[in-house]
Every structure is written in C-alpha cells, then in structure tokens.
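> what's the 3D shape of this:
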Amino acid sequence: MSGRRLPTVADLLADKGKGQKTMLRYFSLDEAAAAEAAGIDIASVPDDILFHPRYRDAAPTVFSMTGRTHLEAGTPDDYLRWAAEAMNRGADAIYCSGSFDTVEYLANEYIPVVGHVGLCPARATWTGGFRAVGKTAESALKLMHDVKRYEDAGAFAVEIEVVPEEVASEITRRTGILLWSMGAGPGCDAQYLFANDILGYTEGHIPRHSKIYRDFAAEFARLQQERIDAFATFAADVASGAYPGEKHLVRMNPAELDAFREWLEHT
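Model (predicted):
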C-alpha cells in the first residue's frame, strides 16, 4: 500500500491502545503479496518462505516473524544461533515457545521475542489438550502471571490463544507489551488468523475462532479437475497423433536433409 513502511518493534509498541492491528499466518509468496496489497500489519511466516530471496519483494512492509517451538530449537544457545540467523535473513521478530529463561536469554541479546500463552499447541498437554484456557479465576490469574513473566523476561509481544475475551481484555490493559489475539476477542492489540482458514482450504477441524471469507477449497478442486482433464487430453492427442502438430515441429531445409541422408548412407 502506498505510504506504508515496515514498522519497527518501537512503532508497534507506540501504537498500543490505539486500535487493533491485523495479523496472518500464511504459507506462500502469493499469500504474502496478497497480505501486502491488503494492508495486513503483521505476519507469522514459515522460515522457508520468509528466507526466500523474493519474500521482501512480495511483502516489504509486513512486520514478519518466524520461529521454532522449544521442541524444535534445542538448547538456549541453539535457539540464539538460529534466531540470529533468522534476523540476519530478514525476520523482524522471533516466536519462542520456550521457557522464560530462554526468552530472557534471547532478549538480552536484543532479539525481539514473541511469547505464547493460553492454548499453545507445543505445550497443550499441560493445559488439558486443544481446549480453551483461562475459564476459571485461578487459571485466568495464571495467564496474567505468565504474561507479566514474559514482560519481565523482555518479550515485546505475546500471542494469546483461545482465552475468554474478558480475561484477555483485562490482561491487555494491565501490561505494557502487546497481546496478539487468536480466538481471544477484540480487546487485544491485534487480531490473528491463519490464511488457510480465511481462504477456506483448511483440511480437517476448523477452529471455532476462525472465519471463512472465501472458498478456495472448491476452486482448488476445480483447478485439479482442470489439470486432470488437460493431462488426459494430452495423452489422447499423443495416442491419436494429434500432438505434435505441424506448428510444434522444427523443419530442415530439404537440401540439407538430402545431404544428411546421403552422409548417413556412406558412413
């Protein structure tokens, strides 16, 4: 969008309380370009997409984070080495589902860190599986404490996932860092959805907090049938001799062809 520039962490923090940002998880350069054109503010991006040499051509002003869970990253030193590489290759921030000590370790080296509370898939066994978190006063208070621990550890933002709206709103008002809502209501600093849910091509369970805006699944199915039909027509043309046709061929000058054939007869 014209007039936009890539925001810094300081810019995002300065905007806290001034309305909600938009945030996507997307999976291709085409989706990145669409997010840029649509004016999306923040994105969570798989590292193979964010590190692509054309990523910033596609999304020059989308604040883009990538990350690894604590199950993937290894030790704090491993996490730091990977985070430094990611920042050098274009990431604006790093998602970390590791311990508060690991978050602090990264933040002390000036890595912009995003934490995660509520339903965190990599830690879901500790909160009862894939279900809402914070529906009791006790569990809501623990969420508040966890967000404050992230703040004390140096994180600048926290994804808050599948938490009662009232709880997320109260926590957001009581912290200086950013809360990015995935199914936690409109009282946070950003609304976060997956592109595959918005575009309607999620396979399997559709999260309650998702909203489908387009039916790409039907379009993908139509395109797949078009592929099948095209390939089948090609195979039929080969079988019948319809392909290749005259326009697909390279022809030789007849005199050169006669000379070639004569040489073949004498060699």
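> all contacts plus neighbour counts: C-alpha atoms, from now on.
Noted.
> what's in contact with stretch 208-221?
Residues outside stretch 208-221 that contact it (Cα atoms under 8 Å, 6 or more residues apart in numbering) are V162, M182, G183, L193, F194, D197, I198, L199, G200, Y201, T202.
> include distance to V114 and secondary structure when you put those residues into a markdown table, please.
A markdown table is the format used below for those (distance: Cα to Cα, whole Å; DSSP: H, G, I helix; E, B strand; the rest coil):
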| residue | distance to V114 | secondary structure |
| --- | --- | --- |
| V162 | 17 | coil |
| M182 | 14 | strand |
| G183 | 17 | coil |
| L193 | 16 | strand |
| F194 | 17 | strand |
| D197 | 22 | helix |
| I198 | 23 | helix |
| L199 | 25 | coil |
| G200 | 27 | coil |
| Y201 | 27 | coil |
| T202 | 25 | coil |
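> so which of those residues is the closest to R89?
F194 (23.1 Å; Cα to Cα).
> hmm, the closest one is touching L24, no?
Yes - the criterion here is Cα atoms under 8 Å, and F194 meets it with L24 at 5.5 Å.
> tell me which of these two has more neighbours.
Remark: of F194 and L24, L24 carries more neighbours, 25 against 18, as counted by other Cα atoms under 10 Å.
> so the more buried one lies in a strand, does it not?
Yes - per DSSP: H, G, I helix; E, B strand; the rest coil, L24 lies within a strand segment.
> this one as well, want them side by side:
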Amino acid sequence: MSTFTIDSATSRATPTPVPGKRMTVPAIRARKAGGTSAEPLVMLTAYTMRTAQLLDPHCEMLLVGDSLGQVIYGLPSTVPVTLEMMCAHGAAVVRGSWHALVAVDMPFGSYEGSPEQAFASAARVMKETGCAAVKLEGGEAMAPTVEFLTRRGIPVIGHVGLTPQAVNVLGGYGARGKSEAEAAKIVGDAKAVADAGAFCVVVEGVIESIADAVTKAIGVPTIGIGASANCDGQVLVTEDMLGLFERTPRFVKRYADLASEIGAAAAAYRDEVRARAFPSAEQVYRAKP
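All right, here's what the predicted structure looks like:
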C-alpha cells in the first residue's frame, strides 16, 4: 500500500488541513445544471505532495495525469507509464490535499483489454492512493467499460478528442476534428461516455466549435484543454502553466516563468558556495559556551 501516516515531527510533508469538506463526485457533477455551469470548474495536474499543497486551495479537482511520464520521468510519451507510477504519485497528491477531488489517470494498457481488467486496475489505484475517481481515454469503444466501472462504485472521468495514449494511431498531437466525420465522432464519443456514467469529460485538442458542440450535447461538465472557453471547466499541466519548460504548447498560457527563477536561484547558490559565502554564521551549528 502507498498510503501511510507521516511523522509530523521529522518530515516536511505535513499538510495542515483547513476545516472544510473535500469536493465530491456529486458536487462536481452538480456544477452543471440545465445544460450550463454558472461557475467554471478549475483543474490542474499534480504529481507531488508539495505541488498538491500549493494548488489545492485554488482547484476543485487535481488530476494525477499520466503526463507525469514526460514531465517527471522524461519519457517520450505517456505510453510507457505504469500503474506503479500512477499509484505512487497519486498517493502523494492525496496526502498533500484536503479540498480538491483527486482523480488519477489509468495508464495505457491497464484498462483497454476488458471491463474486468479495467476494474482490477482501477480498484488497485483507488485502494493504494485514496483518490476519488479515475480517468480513462476513449469514446464509444470504452463506454461499456465506463458503465462497468461506475456500476461497481468507481467514478470515471472520460477523455475524448486528442487522446495522447493513442498517439501512435493518431500520428501526432495535432488538433482533432478538422473533418466533418471526425468532428461528428468526437461529439458521439462524448455522448457515449457521458451516457455510460462518466461524471465529467475532458475534451482535449479539438477545434473550438467541436468543444462547444460537445458541451451543449452532454449533461455532465466538460473540462477543456486546448478546446474552448465555453467548456464547463479547464485543465492545464501545471508545469506548462508555470513556465518550467522551454516549449509552450499553443493552448497553454504561461502564468509564471519559474524556470528562469530557479536558474537564477541555482546560480546565486553556486556563486556563494564557490566564494565560501555559504554557509554563513546563520546556517552552521556551534557549541554553546
């Protein structure tokens, strides 16, 4: 099991809960009423305890995305990500949060084989992390699996449009829905997973008008990423939003430039170490007279 009690006397990893109640699946679902969401849902990715602590007060949902394969492990895609990775990082994010609903991505190969395989994988994720939901990619083909899971007590977030786990079939990460046939399929996929029981649906990398059509077509919230401001919520990879990478995808707005700040801090540390200015008297231990 990945969950455990942290010794608050020795560890930095000591989240201080603020009185309140964690967001629930019904609460997220209820944010869309009568086909509209009065206040958009805020979701960001988190892979570590400390990041979860910092983001939690500002988000309704934290997503432990399989994008950690690229962001944390430097992998070329999300395809090599394992259940073990997702469970370890998912547990850390749950430990670092108290308010947001935490959802964990199902990695490639852990759910596509059959609904039974998906249940075994999802049950493991929920047991080992304490998360409230799982997310899986795919549309109409995955609808029976979504229904199988939700009927057995596992809340599911759907994911349609650009599905990164299928990058080898799609041939890249370009926007989807440029043809009428593909646009119709994306809308149909969203309807299928929503009808199967998904309590919200991520819509990624699609032509804006398609995201608008999906949002109007389904009764559960849509969470856009490279989609439309009219979606019922938005999600970004936190490291992209914070400017930690040189490349910024078209659909990302940089809200900070932490890469430059970290580089400057490391350079200042280097200079002080080489000048023997660090550690100074304030950072060393001396025997008391």
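> still on that earlier bit, put the buried members of the contacts of stretch 208-221 of the first structure into a PyMOL selection.
Buried residues among these (16 or more other Cα atoms under 10 Å), as a PyMOL selection:
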select buried, resi 162+182+183+193+194+197+198+200+201+202
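> map T24 of the second structure across to the first structure for me.
When the first structure is aligned by TM-score structural alignment, T24 of the second structure is paired with T8.
> show me the strands in the stretch 51-200 of the second structure, by range?
61-64, 101-105, 133-135, 156-161, 200-204 (DSSP state E, counting those that start in this stretch).
> with distance to F251 of the second structure added, can I get those in a markdown table?
Formatted as a markdown table, these follow (distance: least, Cα to Cα, whole Å):
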| stretch | distance to F251 of the second structure |
| --- | --- |
| strand 61-64 | 18 |
| strand 101-105 | 21 |
| strand 133-135 | 21 |
| strand 156-161 | 14 |
| strand 200-204 | 10 |
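> format those as TSV; extra columns: mean neighbour count and distance to M85 of the second structure.
Below are the strands of the stretch 51-200 of the second structure laid out as TSV (neighbours: other Cα atoms under 10 Å; distance: least, Cα to Cα, whole Å):
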stretch	mean neighbour count	distance to M85 of the second structure
strand 61-64	28	10
strand 101-105	27	11
strand 133-135	24	14
strand 156-161	27	19
strand 200-204	28	22
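> out of those, which gets nearest to R276 of the second structure?
Of all those, strand 61-64 sits nearest to R276 of the second structure, with 41.1 Å by Cα to Cα.
> how far does that closest one sit from its chain's centre?
Relative to the centre of its chain, strand 61-64 of the second structure is centred 4 Å away, using Cα atoms, centre = their mean, to the nearest Å.
> what helices or strands is that strand leaning on?
When contacts are defined as 3 or more Cα pairs under 8 Å, 6 or more residues apart in numbering; DSSP states H and E, strand 61-64 of the second structure sits against strand 41-45, helix 83-95, strand 101-105.
> out of these, which one sits most buried?
strand 101-105 (a mean of 27; mean count of other Cα atoms under 10 Å).
> that one maps to which residues in the first structure?
Under TM-score structural alignment, the match for strand 101-105 of the second structure is residues 63-67.
> with the second structure overlaid, how far apart is the matching stretch on average?
Compared with the second structure after the fit, stretch 63-67 of the first structure shows a mean deviation of 0.9 Å (mean Cα distance after the TM-score superposition for the first structure).
> how about stretch 213-228 of the second structure, aligned to which bit of the first structure?
Going by TM-score structural alignment: stretch 213-228 of the second structure matches residues 170-185.
> now the matching stretch, how far from the chain's geometric center?
20 Å.
> ok, the residue nearest in space to the middle of the second structure to M43 of the second structure distance?
Nearest to the geometric centre of the second structure sits L63, at 2.4 Å (Cα atoms, centre = their mean). Separation of L63 of the second structure from M43 of the second structure (Cα to Cα, to the nearest Å): 7 Å.
> and D271 of the second structure, by the same measure?
To M43 of the second structure, D271 of the second structure is 39 Å away according to Cα to Cα.
> run through the helices of the second structure in chain order.
All helices of the second structure, identified by DSSP state H, fall at 25-30, 49-55, 68-71, 83-95, 115-129, 143-151, 167-170, 180-195, 208-217, 238-241, 258-274.
> using a markdown table, please lay out those helices together with distance to P249 of the second structure.
Below are these laid out as a markdown table (distance: least, Cα to Cα, whole Å):
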| stretch | distance to P249 of the second structure |
| --- | --- |
| helix 25-30 | 27 |
| helix 49-55 | 21 |
| helix 68-71 | 14 |
| helix 83-95 | 24 |
| helix 115-129 | 29 |
| helix 143-151 | 30 |
| helix 167-170 | 16 |
| helix 180-195 | 22 |
| helix 208-217 | 16 |
| helix 238-241 | 8 |
| helix 258-274 | 16 |
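> tell me the most buried of those?
Using mean count of other Cα under 10 Å, helix 83-95 ranks as the most buried of the helices of the second structure, with a mean of 23.
> so A143 of the second structure touches K191, yeah?
No - the criterion here is Cα under 8 Å, and A143 of the second structure misses it with K191 at 9.4 Å.
> wait, A118 of the second structure sits on G109?
No - counting by Cα under 8 Å, A118 of the second structure stays clear of G109, with 9.3 Å between them.
> the second structure: matching residues for stretch 144-157 of the first structure?
Using TM-score structural alignment, stretch 144-157 of the first structure pairs with 187-200 in the second structure.
> which outside residues touch the matching stretch?
Residues contacting stretch 187-200 of the second structure (Cα under 8 Å, 6+ apart): 25-26, 28-29, 138-140, 142-144, 146-147, 150, 155-160, 201, 210, 213-214, 217-223.
> what residues are up against the corresponding residue of the first structure for M61 of the second structure?
Counting by TM-score structural alignment, M61 of the second structure corresponds to I42 in the first structure. Neighbouring residues of I42 of the first structure by Cα under 8 Å, 6+ apart: K21, T22, M23, L24, V62, F63, S64, M65.
> and those, which is closest to C188 of the first structure?
Among these, and counting by Cα to Cα, the member closest to C188 of the first structure is K21, at 9.1 Å.
> ok, back up a step: the helices and strands packed on strand 61-64 of the second structure: which one's closest to A166 of the second structure?
Of those, nearest to A166 of the second structure by Cα to Cα is strand 101-105, at 14.3 Å.
> roughly how far is that closest one from the heart of the chain?
Centroid separation for strand 101-105 of the second structure versus its chain: 7 Å, with Cα atoms, centre = their mean.
> circling back to that earlier point, of the helices and strands packed on strand 61-64 of the second structure, which is nearest A264 of the second structure?
strand 41-45 (25.3 Å).
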